[in-house]
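Student: Got a predicted structure here, sequence first:
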Amino acid sequence: MNASEVRLGAPAKMSGGAIQENWAFDALIVDGPYAGTLGLVLRTDAPSGVSLSRSRAEEHALLTAAFAAGVTVPEPLAVDPEGSVIGKPSYLMRRASGNANPRTLARDPALDPHRSAITETLGHELARIHTIHPPRPDLDFLGSDMSPPAHRRIAEFLEQLDALPHPYPVIEWAVRWLERNAPTRPASVLGHGDFRCGNLMVDATESPQVTAVLDWEFASWSDPLEDIGWLCARCWRFGADARTVGGIGEFDDFRRGYEAETGRTLDWAELPYWEVLATVRWAIIALHQGERHLSGREFSMELALTARKAAEMEYDLLAQIRSIDEAA
């Protein structure tokens, strides 16, 4: 930070972060460009994680690219890829103000007058992420495979299902449906990979606004509709099912913001396919989260309960695919 002295306050573990740990603290910076009191977050590895999660150094690089592209993200400040400071890899970023609690964002009636504006802003934010295109030497860890993202996801799903100790016929059937209906477009943009209610921070003051897009650990080169399908899938509406964009707002508001930022439209009729893909993906993640607990690697009631969500996703998959097939 180009300072002669930095005094750190006591860290406090932040809530959430089932895959990574986040620690908040204040720093008194004596001089230099950041002189003063600075709210910070240290992000590091949890005791056990998910194999497809990006490393902390990679996540820091993604945050840096997004910050440069004008996405509303916490400013990345430093990275320790080897873990030489605290014994495991970590990175440091500014602490954003606001609330990322998904149930608050989806259900708080105080936000109702502002939902249209917030949802339109989310369209702008995701569109800015999608302005980042391959190739990018600073993001070379994302690889050079530009094959159709749906095909890559399906291959990942099959591998992840095979790694589970029990079969899940409904999920396997849904993966087969995805395979038979998969779009063939190559990857073209940076996908956030987890752009949803819960990773979006909103400052719910007199004039609520989006203050941070968080958790970049699942980013990859992708199709723009994958992120949008993930955001709009029913599993991320937190009970506010009538508001299709993450339980926060209406799709028309999101689309207006997205298209205003990009100056182009997408094949929106294809969105239901990506919502099915999102539901399959979350079901498999939930099952693997449960295995972290059941295997004895990490005792956690939260992880154990997350696995129970898979049954709900199976029901959603049956309903979603039936609706799509009947409309065809």
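Tutor: Nice, thanks for sending it over.
Student: Every contact and neighbour count from this point should use C-alpha atoms.
Tutor: Noted.
Student: how about the nearest residue to the one residue sitting closest to the centre of the chain, chain neighbours excluded?
Tutor: Nearest to the mean C-alpha position of the chain, by C-alpha atoms, centre = their mean, lies Asp194 at 1.8 Å. Take Asp194 and drop its neighbours on the chain: the residue closest to it by C-alpha to C-alpha, 6 or more residues apart in numbering is Phe218, 6.4 Å away.
Student: quick check, that neighbour in a helix?
Tutor: No. Checked against DSSP: H, G, I helix; E, B strand; the rest coil, Phe218 lies outside a helix; its state is coil.
Student: residue contacts, it?
Tutor: Going by C-alpha atoms under 8 Å, 6 or more residues apart in numbering, Phe218 touches Leu52, Ser53, Arg54, His192, Gly193, Asp194.
Student: that older thread, just the element for the residue nearest to the centre of the chain, please.
Tutor: Under DSSP states H and E, no helix or strand contains Asp194.
Student: any idea how far Leu318 is from it?
Tutor: According to C-alpha to C-alpha, to the nearest Å, Asp194 stands 23 Å off from Leu318.
Student: Okay, buried residues for stretch 267-275 please.
Tutor: Leu271, Pro272, Tyr273, Trp274, Glu275 (16 or more other C-alpha atoms under 10 Å).
Student: Could you work out the end-to-end span of that stretch for me?
Tutor: End-to-end for stretch 267-275, by C-alpha to C-alpha: 14 Å.
Student: now do stretch 231-246
Tutor: 5 Å.
Student: From the chain's centroid, how far away is that stretch?
Tutor: 14 Å (C-alpha atoms, centre = their mean, to the nearest Å).
Student: Also stretch 15-25?
Tutor: For stretch 15-25 - counting by C-alpha atoms, centre = their mean - the centre lies 14 Å from the chain centre.
Student: structure B:
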Amino acid sequence: MARPPFPPSPHPGQHPMARPMLSDEARATVEEALRAHVAPNARLTGISRLSGGACQQNLLLTLADGNGDPLPPHVLRADAATSLPMSLRRRQEEPVMRAAAAAGVPTPAPLALLESVPRPGRDAVLMPWVEGEAVGARIIASDSLAEARKDLPEALARALARIHSVTPDDHPELLPNAADDPVDVAMNGLRVLTEGLCAMRPALSLAVRWLEDHLPADRTPVLVHGDFRVGNFLVSPRGLEAVLDWEFAHWGAAGEDLGWIMVRDWRFSRPELPVGGLCGRETFLRAWENHAGRTIDRADVRFWEVYGNVRWAAGCHFQTMRVLAGGERNLELLAISRRAVEMEVEALRLIDRAT
């Protein structure tokens, strides 16, 4: 369902000689779940790999009933062979998606959590297929989405406010570390992520030191999506269809999501529009404040925007390490690392403007 912020492979799917995407046992488990949650006579007629998915494997399932008539397609979102630091496994992500859907966030509500799918030791979430465009460059530039783009900032701000309405007080068991200070947790995580990189990347070292000297005031924990950006939601001519990819969800400060969507890499062909190539910062922040029913300090947002650029620069380097370590054979992951320098320069630019 979700795609990374660069064009997908023109030839999704598998080579005919590649290992089957589902073992026989996993296929039987999936078909049993389809019969329980979709239709009593549902059967699996096809499986294809959806392009993208840096931290998970997304499979499109085509279905038919007992008469051979097509049923609505579904998606199997499975654990990948390797994952990034701090990312959730599907067993952890599934209840987060349920809580978000219950809060009014447009996101596919999980139908079932399937164990040992696609392989033993890995799990998968079965969910409905949602039609829409996820490729960021197309969302920003496609003529067919021109009308949808006009209302998209408002819709995204509303969805984000609903995500942030989920709190540890209402869902104490949803995620760990509910009592921890969200800023301390974020900075500790960033130090771990950048450890070993700062010596080689002086821009990252400088930016981390600046962040430590400019910590935000708001430390109220709420549900944070953790990767809310263009490329992680679906858009159709009707507007926002679904928020995707919850593997980085955690208890955090709302500003973290607000700064993340402003990261340089998500603007595509519209670098002059900081919020995902869609609008300016103030337009989006005011819309979020209206739906959230509270204000946010702009200095806090600046901190989180710098933080986001540093985090993604480090993340770009880690994507390459996953390939070099031998756990993944994915040219897209290998290519991501070249983007790191763009975020490093953007972080320095933001710091310069703040001084």
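Tutor: Sure thing, it's come through. Given the structure is predicted, the values throughout are model-derived calculations rather than measurements.
Student: And the strands in the second structure?
Tutor: 43-49, 56-64, 70-79, 112-114, 124-128, 222-224, 233-236, 239-243, 250-252 (DSSP state E).
Student: what's the mean deviation for the second one versus the first structure?
Tutor: Once fitted to the first structure, strand 56-64 of the second structure is off its aligned match by 1.5 Å on average (mean C-alpha distance after the TM-score superposition for the first structure).
Student: Remind me what that strand packs against, helices and strands.
Tutor: strand 43-49, strand 70-79 (3 or more C-alpha pairs under 8 Å, 6 or more residues apart in numbering; DSSP states H and E).
Student: Of those strands, which stretch is the most buried?
Tutor: strand 70-79 (a mean of 21; mean count of other C-alpha atoms under 10 Å).
Student: which position in the first structure aligns with Gly315 of the second structure?
Tutor: Alignment note (TM-score structural alignment): Gly315 of the second structure maps to Ile285 of the first structure.
Student: what separates that match from Arg256 of the first structure, distance-wise?
Tutor: For Ile285 of the first structure, the distance to Arg256 of the first structure - C-alpha to C-alpha - is 31 Å.
Student: ditto for Val170 of the first structure
Tutor: 35 Å.
Student: Greatest separation within the contacts of Phe218 of the first structure: which pair is it?
Tutor: Leu52 and His192 (13.4 Å; C-alpha to C-alpha).
Student: Mind checking which of these two has more residues around it?
Tutor: Between Leu52 of the first structure and His192, counted using other C-alpha atoms under 10 Å, the more crowded position is His192 (26 against 10).
Student: where's the aligned partner of the more buried one in the second structure relative to Gly259 of the second structure, distance?
Tutor: Applying TM-score structural alignment, one finds that His192 of the first structure aligns to His225 in the second structure. Distance of His225 of the second structure to Gly259 of the second structure, given as C-alpha to C-alpha: 12 Å.
Student: Likewise for Glu31 of the second structure?
Tutor: 41 Å.
Student: the more surrounded of the two?
Tutor: The neighbour comparison of Glu31 of the second structure against Gly259 (other C-alpha under 10 Å) goes to Gly259, with 25 against 17.
Student: how far away is the residue nearest to that one when sequence neighbours are not counted from Arg219 of the second structure?
Tutor: Nearest residue to Gly259 of the second structure, sequence neighbours excluded (C-alpha to C-alpha, 6+ apart): Glu305, at 4.0 Å. Going from Glu305 of the second structure to Arg219 of the second structure by C-alpha to C-alpha gives 16 Å.
Student: picking up where we left off before, so who does the closest residue to the match of His192 of the first structure other than its chain neighbours touch?
Tutor: Among residues not flanking His225 of the second structure along the chain, Ala249 sits closest, at 4.4 Å (C-alpha to C-alpha, 6+ apart). By C-alpha under 8 Å, 6+ apart, Ala249 of the second structure lies in contact with Ser87, Leu88, Glu93, Val96, Leu223, Val224, His225, Gly226, Asp227.
Student: how about a cut-off of 10 Å?
Tutor: Contact partners of Ala249 of the second structure, counting by C-alpha atoms under 10 Å, 6 or more residues apart in numbering, are 86-88, 92-93, 96-97, 175, 223-228.
Student: about what we covered before: can I get the buried residues of stretch 267-275 of the first structure in TSV with distance to Arg43 of the first structure?
Tutor: Output for those, formatted as TSV (distance: C-alpha to C-alpha, whole Å):
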residue	distance to Arg43 of the first structure
Leu271	33
Pro272	34
Tyr273	34
Trp274	30
Glu275	29
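Student: returning to what we had before: thought the match of His192 of the first structure was touching Gly255?
Tutor: No. In this structure, His225 of the second structure is not within contact of Gly255 by C-alpha atoms under 10 Å, at 11.1 Å.
Student: what residues are shared contacts of those two?
Tutor: His164.
Student: Alignment lookup: Ala335 of the second structure to the first structure.
Tutor: So Ala335 of the second structure corresponds to Leu305, using TM-score structural alignment.
Student: May I ask you to name the longest helix in the second structure?
Tutor: The residue-count maximum for a helix in the second structure (DSSP state H) belongs to helix 298-324.
Student: That one - contacts with which helices or strands?
Tutor: With contacts taken as 3 or more C-alpha pairs under 10 Å, 6 or more residues apart in numbering; DSSP states H and E, helix 298-324 of the second structure sits against helix 182-194, helix 202-213, helix 254-260, helix 281-292, helix 331-336, helix 340-354.
Student: To Ile140 of the second structure, which of those helices lies closest?
Tutor: It is, among these and with distance given as C-alpha to C-alpha, helix 281-292, at 15.9 Å.
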